Structure formats: C-alpha cells, structure tokens
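Visitor: Mind folding the following:
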Amino acid sequence: MLLTLARDRQVLFVGGKGGVGKTSVASALALARARNGGRVLLVSTDPAHNLGHIWDTALSDAVTRVFTASDGCVDAVEIDPRATIERHFKTVSATMMKLLPERLHRSAKAHLELAKTAPGSYESAMLERIAELIDHGIDAYDLVLFDTAPSGHTLHLLSLPEKLTGWTESLLASRSRSDRFAAAARGIVGRENPETATESELRRTLVARRDRFSRMNKTITDGTITGFVVVTLAEKMPVAESLDIVRQLRGLGVDVASLVVNRRSPADAGAFLAERRIREDICLQELREHLHTVPMTELPLLVRDMTGEDALEELAALLSAP
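Guide: All right, here's what the predicted structure looks like:
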C-alpha cells in the first residue's frame, strides 16, 4: 500500500516518463498522507509545472498551504528556475565581492551575468534548492514529496550530488596545498598574509557546499529514508522507459520503492476497452518479470479530469486501499 510507504519514508520522489500522471499521483499521495495525520511538503521540480493547476491554486517558489486536514496538511512549492538562479547568483556574487579586491568587482559582476545562462547553471541552482528543501523538510515535515520532471532530467539531477561533493572535495584539497605553500613562503620571508580572512571565508563556503551535497547524497541513497516511486502506463514505450529508469536509479544507489501503473483500462466496458486491457496485461507482464520484487499498484482510468480537491480525494482513496 502506497500510504504505508508514505508513512515509512521521510522523502519520496515520484517520477517516470512524461505524460504518465506523475503530478496527479504525487498530489493524491500527499493528500492521502495528510488525511492520515501527516505534514507533507510537496515540491515540483518540473520546469513545466502542473502542480498549481491540479490543486487549483497559484503556487510559487515560496511555501503555500494547499490542504489542511484535522491533524495533517499539504504545503506546496513549485521551484522557479529563474528565481532559483537569481538567488543562487546573488549569494555567489556576495561571496565573490568579499573575496576579490574592489578593482575586480565590475568584471566579476559582468562575468556572473554571463554565467547565469552558461551550461550547468540551471542544474547547479536547482540542486541547491532541492538540497535546501530536503534539509528544511526533514526537520519541519513528516514527508517531503517531490513531483519530478520527466525521467532524463531527474536522473541527471540525482546523479549530481555525489559528483559535486567529490568536485568540491578536490577544490578543498587544492586550497589546502596552496595554503601550506603560502604559509611556508611567509615563514621564509617573515610576512603576514593580508588575505587570511578572505581565504577562511572561501574555505567556509566550500565546506558548507560540500556538506550540503554530501547530506543530500546520503539522504537520497538511504533506503530507510528515501524511496523512488516510478509511475508508468501499461503501454510498450512507458514500460520500456520505466525498466531503464529503474536500472539507472539502482546504479545511483536510489531505492525503487514502488511502481504505479496509471490509467488501467476496464475489462468490462465494451469490446474496445477489453481488447486494450488484454494488450496492457501483456505489457505489464514484462514489468512483473523484471521487477518482481518491487510492489506494484494499479490505478484505473478515471472519468473526471484530475484537477481540484474532489478529484484528488478519489485518487487518494485508491492509493490508500490495500
């Protein structure tokens, strides 16, 4: 039962191929957990946000309450890439202005403006925000639930914390070597170092960044804390992509905690849908053969559009069922 999973884990990622209903499943699971007494932080990492449409509420990068139950609640965030990058570079700029002599401030600011659109800037800023929300969410909520972008983007983001931790470690090691050489040189010539405070701030900045990404990597690879819910359809292409997603997630050390097969055709609603149901069964057999240890939930094709609290309540009831 997915609700049991949502009670047992502190962080859940809901992902899969585009168009399979990730946002609907994530939202209904958040609502079900709130109904069960949980405080949930629901976060959309997809640049093409649908979370606000489903909850029929205007959302932003700031936390907004979208649902309140007797003992639980759902707060939602749509990560704004532009705001994230601006905030990220504002912090970087403030640090650089402290580290650099005043004569270099103008050129540094011009460089940072260009860097905002450089390859990797979006991913770095997005990852900082996700790490920040995980740190905050684990302390303030019972569940942090990420409604993710289509699989390729999400898999790339999840691979970054370990890489960036290692990269920052190498920078710190390089700084340590430079500091030792500089200290030796100062001992020879007998001079004080006027940039000691600057160097210390640079080191603190690098250490804080390393520690944040290291915590995020440990969190997402700890199967007792974090799980990944793969949403798919009982169709050939989504099934094939789901198998690839699971393979890559396992390679990253992320626990694939559950599969959700969305929009299953009824078997007793006419010849057309009955035939489609048979074809879906064939597709799902491949999933079961390759992923027989992963719990699977099947959700029926629903009549209503998945927007608004009533629709989410219907889907949440299905997710809560044994």
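Visitor: Going by C-alpha atoms from here, please, whenever you check contacts or count neighbours.
Guide: Noted.
Visitor: Name the residue closest to the centre of this structure, please.
Guide: The residue lying closest to the centre of the chain (CA atoms, centre = their mean) is residue 146, at 5.1 Å.
Visitor: What strand or helix carries that residue?
Guide: Element membership for residue 146 (DSSP states H and E) is strand 143-147.
Visitor: got a list of contacts for that strand?
Guide: The contact list for strand 143-147 (CA atoms under 8 Å, 6 or more residues apart in numbering) reads 6-7, 9-15, 22-23, 26, 30, 38-46, 134, 137-138.
Visitor: all strands of this protein, in order?
Guide: Ranges of strands within the chain are 11-15, 39-44, 64-68, 73-78, 143-147, 226-233, 256-264, 296-300, based on DSSP state E.
Visitor: Relative to residue 219, which of those strands is closest?
Guide: Nearest of the strands of the chain to residue 219, taken as CA to CA: strand 226-233 at 6.6 Å.
Visitor: contacts for that closest one?
Guide: Applying CA under 8 Å, 6+ apart, the set of residues contacting strand 226-233 from outside is 9-17, 20-22, 25, 219-220, 238-239, 242, 246, 254-264.
Visitor: can you check stretch 121-140 too?
Guide: 10-11, 41, 79, 81, 84-85, 88, 115-116, 143-144, 157, 160-161, 212-213, 216.
Visitor: Now do the strand holding residue 146 against strand 39-44: the angle between them, please.
Guide: Taking axes from the mean of the first three to the mean of the last three CA atoms, to 10 degrees, one finds that strand 143-147 is oriented at 20 degrees with respect to strand 39-44.
Visitor: what's the longest helix in the protein?
Guide: helix 151-189 (DSSP state H).
Visitor: What are the buried residues along it?
Guide: Going by neighbour count (16 or more other CA atoms under 10 Å), the buried part of helix 151-189 is 151, 154-155, 157-162, 164-165, 168-169, 171-172, 175.
Visitor: do the same with stretch 107-123
Guide: For stretch 107-123, the neighbour count (16+ other CA under 10 Å) marks 112, 116, 122, 123 as buried.
Visitor: quick revisit: could you dump the strands of the chain to JSON lines with distance to residue 318?
Guide: Below are those laid out as JSON lines (distance: least, CA to CA, whole Å):
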{"stretch": "strand 11-15", "distance to residue 318": "17"}
{"stretch": "strand 39-44", "distance to residue 318": "19"}
{"stretch": "strand 64-68", "distance to residue 318": "18"}
{"stretch": "strand 73-78", "distance to residue 318": "18"}
{"stretch": "strand 143-147", "distance to residue 318": "18"}
{"stretch": "strand 226-233", "distance to residue 318": "15"}
{"stretch": "strand 256-264", "distance to residue 318": "11"}
{"stretch": "strand 296-300", "distance to residue 318": "7"}
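Visitor: Compare these and give me the one nearest residue 184.
Guide: Nearest to residue 184 among the strands of the chain is strand 226-233 (46.5 Å), distances taken as CA to CA.
Visitor: this one next, for a side-by-side:
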Amino acid sequence: MTDGLTSGRLHACEIDPNAAFDEFRQTLSAFDIDKLSDALGVSPDLLESLGLREFSNLLQNPPPGLDELVALANVLDIKTTSQYDVVLVDTAPTGHTLRMLALPAFLDGLLGKLIALRMKLSGLASTLQTFFGSGGDEAKARSQTIDDAVNKLEAFRSKMSGLRSRLQDHDRTSFAVVTIPTKLGIAETERLIIELQSQNVRVSDVVINQCVKVGDENSEDDNVAEAAAIKSNIYYQRRCKGQSDCIDELDRALKDVSATPEYRRNNGGDMDASPIALTKVPLFDVELVGVPALGYLSNS
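Guide: All right, here's what the predicted structure looks like:
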C-alpha cells in the first residue's frame, strides 16, 4: 500500500504469517516419514529408528515465532529493501521476539542433525542397492531425494542466517523498544534490552506510550482551569506518581545499560556512544491513525 499524502514516499504492507509457515512446512516436507519411505522403498519404522520422527514432528508443531521469523526474512530481503531509505518493522511482543531471534541458532543445530541423518540415509540407500540389486538410475534417484531434502533446508537456514546478520549489523539496524509506564511494562522492557544486548543487537531508543501529562498552572500553553482541575483530582495525582516512578526506574536502567561494555560493543566500540534515547509519548483522548495523525504526534 502506498500513501498519497507523502507523494508516494511512504509504503506499508501486512505480512501473512500463515504463508510463511507454509514455506517452512514445504521445506521440511521432504523429511516426512511416509513420503520418504515411499521414495526409498523402505518401512516407516526403519526411518523412525534412524531419528526421522523429530523432523516429522516439526511439520506438525513448529517452534513458536517461526512464522514471524520467516516473514521478517522475506520483508528484510536485500532485494526488497534496497529501494527504501528506511524500513520499519513492528515485531511481536517480547517473548515472541526473543524466541524469534534464537531460531537461526536452532536451525543451525537442526541442519547438523540432518547432515548426520543424510549419511545414515545414504548408507541405507546403498544397502538397498546392494541387497536388491537396484539399477544405477534408481539408486541415484534415491540419493538425489535425500540430497534435495537437505539442500532445501540448507537454503532455508542460509536465509535465516542472513536475517540474523542484518539484525546484528549495527551500522544498518537498531531496535526501538516500545513500552508503557507500568511496573510490568518496565520490567519486560529491561529484560528485552538486556537480552538483545547479549545477542549483539543494538538498541538505540525506548518509547514510552500512554504517559499522563498534568498541565502546569503557570504555563501559558495550558488551560489554567483544566490544569487546576486535573491537579486536584486524586486519581490523576496517583496515576502520574506511579508513572513517574516507573519512568525514573527505566531511565536509571537505561543509563546503566548504556555504560556496559556490551552496549559500547554494539555501537562500534565507541566509548562515547550516545546513551539509549528515552522518548515519552502522551496519552491522547483519541487513537492516532493515519499520516496526518502521525504528523501531529511527531510535532507534539
């Protein structure tokens, strides 16, 4: 979708995680026990004894976050992003994001197991050829079936590895963590930042939404009567006090993180790297939707 108010300079798209899951399913479908047993002409029980059941189970129960990871890899593909100055991705909540970032390592381990499995299956194909006297073409076809299956996963793993490299490219990629001023929100934010740091991912900004702002009675920009009414409201006083405490806690945590060796490493080793920026967004009485509303927000 292209927005006309920005003269075609702003584009948006919504990814389909179900299509991403289908891509992973097709990648592993070659390791389905029933399909492979037909291709090799052996009993499914024999393949299960070689450890193939684990891969068949992945078809039915993929790791959490895999659909978002594949979709993200497609969105951030260099062929897609090269025509844009900036690409902004709205990721899943904390838990999904962390699991998603850990999946490339999971796929590396999976590929190692599959390579070992390929050796077993190749040995099995050779045994079948010797035992049944299979022709050369049939033996080659069986071996090619195994190789094609592993090659598909290798290509998939390579795509995921490329995504991880882009996410860890400190010159091109940074995370902006969005949270709300509650104890739970702040705790989740601190946990996410620490985990991202440990995975060599640069965090540049933290945005706090829904901040209640009490007007200053002495300010010329505020309605004096409205500001006075808000200040006399006990609910707002308590709400502002609670939010202020949470924001202060997060501010201290960000300063501590910004002073760590991991943070400086993720900023190219710069000892004078700017600390993580903290931006407070006020609570509006309406939902901000569309380019004009975003323009208003950026100027508020």
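Visitor: quick revisit: give the equivalent position in structure 2 for the residue nearest to the centre of structure 1.
Guide: Aligned by TM-score structural alignment, residue 146 of structure 1 pairs with residue 89 of structure 2.
Visitor: Distance check, that match against residue 16 of structure 2.
Guide: To residue 16 of structure 2, residue 89 of structure 2 is 14 Å away according to CA to CA, to the nearest Å.
Visitor: Give the other helices and strands that the longest helix of structure 1 contacts.
Guide: Secondary-structure packing of helix 151-189 of structure 1 (3 or more CA pairs under 8 Å, 6 or more residues apart in numbering; DSSP states H and E): helix 121-140, helix 196-220, helix 236-251.
Visitor: Could you export those helices as CSV, including distance to residue 307 of structure 1?
Guide: Shown next, in CSV, are these (distance: least, CA to CA, whole Å):
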stretch, distance to residue 307 of structure 1
helix 121-140, 25
helix 196-220, 30
helix 236-251, 23
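Visitor: And for the equivalent of residue 265 of structure 1 over in structure 2, the neighbour number?
Guide: In structure 2, the residue equivalent to residue 265 of structure 1 is residue 212, according to TM-score structural alignment. Counted with other CA atoms under 10 Å, the neighbours of residue 212 of structure 2 add up to 19.
Visitor: quick one: contacts for residue 212 of structure 2?
Guide: Residues near residue 212 of structure 2 by CA under 8 Å, 6+ apart: 236, 239, 240, 243, 282, 283.
Visitor: now do the same end-to-end measure for stretch 115-122 of structure 1.
Guide: End-to-end span of stretch 115-122 of structure 1 (CA to CA): 10 Å.
Visitor: next one: stretch 129-139 of structure 2
Guide: Stretch 129-139 of structure 2 end-to-end distance (CA to CA) = 6 Å.
Visitor: Buried residues in it, which are they?
Guide: Buried residues in stretch 129-139 of structure 2, counted by 16+ other CA under 10 Å: 129, 139.
Visitor: which residues touch it?
Guide: 125, 126, 128.
Visitor: So the closest residue to the second one other than its chain neighbours versus residue 115 of structure 2, what's the distance?
Guide: Spelled out, it's residue 126 of structure 2. For residue 126 of structure 2, ignoring the flanking residues on the chain, the nearest one in space by CA to CA, 6 or more residues apart in numbering is residue 139 at 7.4 Å. Separation of residue 139 of structure 2 from residue 115 of structure 2 (CA to CA) stands at 19 Å.
Visitor: repeat for residue 228 of structure 2
Guide: Applying CA to CA, the value for residue 228 of structure 2 to residue 115 of structure 2 is 71 Å.
Visitor: again with residue 6 of structure 2
Guide: 50 Å.
Visitor: Same check on residue 196 of structure 2?
Guide: 30 Å.
Visitor: What of residue 294 of structure 2?
Guide: 50 Å.
Visitor: And for the aligned partner of residue 298 of structure 1 in structure 2, nearest residue in space, chain neighbours not counted?
Guide: Aligned by TM-score structural alignment, residue 298 of structure 1 pairs with residue 280 of structure 2. Excluding its sequence neighbours, the residue lying closest to residue 280 of structure 2 (CA to CA, 6+ apart) is residue 208, at 4.9 Å.
Visitor: Touching, residue 197 of structure 2 and residue 191? I think so.
Guide: No: applying CA atoms under 8 Å as the test, residue 197 of structure 2 and residue 191 come out as separate, 10.0 Å apart.
Visitor: what does residue 252 of structure 2 align to in structure 1?
Guide: Aligned by TM-score structural alignment, residue 252 of structure 2 pairs with residue 289 of structure 1.
Visitor: Can you tell me how far its match is from residue 241 of structure 1?
Guide: Separation of residue 289 of structure 1 from residue 241 of structure 1 (CA to CA): 15 Å.
Visitor: Likewise for residue 55 of structure 1?
Guide: Distance, residue 55 of structure 1 to residue 241 of structure 1, using CA to CA: 28 Å.
Visitor: Looking at those two, which is more packed in?
Guide: Neighbour tally, residue 55 of structure 1 and residue 241, criterion other CA under 10 Å: the higher count belongs to residue 55, 21 against 16.
Visitor: just the angle between the longest helix of structure 1 and strand 143-147, please?
Guide: For helix 151-189 of structure 1 against strand 143-147, the angle by the same axes, to 10 degrees is 110 degrees.
Visitor: can you give me the offset of helix 151-189 of structure 1 from its chain's centre?
Guide: How far helix 151-189 of structure 1 lies from its chain's middle: 24 Å, per CA atoms, centre = their mean, to the nearest Å.
Visitor: Kindly report the same for stretch 16-33 of structure 2.
Guide: Centre-to-centre, stretch 16-33 of structure 2 and its host chain are 18 Å apart (CA atoms, centre = their mean).
Visitor: In that stretch, which residues are buried?
Guide: 17, 20-21, 23-25, 27-33.
Visitor: List the contacts of that stretch.
Guide: 36, 44, 47-48, 52-53, 55-56, 58-59, 66-68, 70-71, 149, 152-153, 156.
Visitor: same question, stretch 102-119 of structure 1
Guide: Stretch 102-119 of structure 1 is contacted from outside by 85, 89, 93, 96, 97, 121, 122, using CA under 8 Å, 6+ apart.
Visitor: centre of the chain versus stretch 295-305 of structure 1, how much separation?
Guide: 24 Å.
Visitor: Aligned to residue 165 of structure 2, what sits in structure 1?
Guide: By TM-score structural alignment, residue 165 of structure 2 lines up with residue 218 in structure 1.
Visitor: State the distance from residue 264 of structure 2 to residue 140 of structure 2.
Guide: According to CA to CA, residue 264 of structure 2 and residue 140 of structure 2 sit 53 Å apart.
Visitor: ah, wrong one, I meant residue 44 of structure 2
Guide: For residue 44 of structure 2 relative to residue 140 of structure 2 (CA to CA), the value is 21 Å.
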